[in-house]
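Undergrad: got a structure for you, letters missing:
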């Protein structure tokens, strides 16, 4: 019996179907942003969750955001406004929150 190998993206997208896994993934990406100040990793993680859970087209329809702008906002060069990030997260079933820094 032969075992089919799956690539990394397939595994990540499968895991993003689980809301808790997607939350943990986004949390790690946000922590990385806090450490190095480069938002590209967080935007890539958010884009991966969008693609796995909704798809860009469906999310654009649900949020009223322009499809092409959504791709641009979630690109490594994207510079989204806080309200755009909040809107995207809301439609994925999440919200932004503030937490104390653990020492």
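TA: Sure, I can see it. Bear in mind the structure is a predicted one, so any value in this text is a computation, not a measurement.
Undergrad: CA atoms for contacts and neighbours, from now on please.
TA: Will do.
Undergrad: residue closest to the middle of this structure?
TA: Central residue of the chain (C-alpha atoms, centre = their mean): residue 46, 1.2 Å from the mean position.
Undergrad: which other helices and strands does the helix or strand containing that one contact?
TA: Per DSSP states H and E, residue 46 falls inside helix 40-53. If you count contacts as 3 or more C-alpha pairs under 8 Å, 6 or more residues apart in numbering; DSSP states H and E, helix 40-53 packs onto helix 8-15, helix 19-36.
Undergrad: check it against this one:
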């Protein structure tokens, strides 16, 4: 008997605005910069990278590279992506 498995992809579960907002809120709250970039990549893939490229004015390939694991995107790229995705980064006293 063989077991068939598939690769887990967070983007598959980001199927509503509520799920996306809660996921991003938790990641930002945890505060790990690498995880924030990775989360933006998951959200971008869930929403559609082609549309995000149009909305940000960045190339699709550049977005994939900027939001991939281990990348260190510029802050202005992060801000363009969050704005295009309809997300905000909020500052609060800890």
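TA: Happy to help now that I have it. Just so it is clear, the structure is predicted and the values come from calculations on it, not from any experiment.
Undergrad: could you export the helices and strands packed on helix 40-53 of structure 1 as TSV, including mean neighbour count and distance to residue 42 of structure 1?
TA: What follows is these, written out as TSV (neighbours: other C-alpha atoms under 10 Å; distance: least, C-alpha to C-alpha, whole Å):
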stretch	mean neighbour count	distance to residue 42 of structure 1
helix 8-15	13	15
helix 19-36	15	5
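Undergrad: any chance of those helices in a markdown table, plus distance to residue 97 of structure 1?
TA: Below are the helices and strands packed on helix 40-53 of structure 1 laid out as a markdown table (distance: least, C-alpha to C-alpha, whole Å):
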| stretch | distance to residue 97 of structure 1 |
| --- | --- |
| helix 8-15 | 23 |
| helix 19-36 | 11 |
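Undergrad: out of those helices, nearest to residue 82 of structure 1?
TA: Residue 82 of structure 1 lies closest, by C-alpha to C-alpha, to one member of those: helix 19-36, at 13.4 Å.
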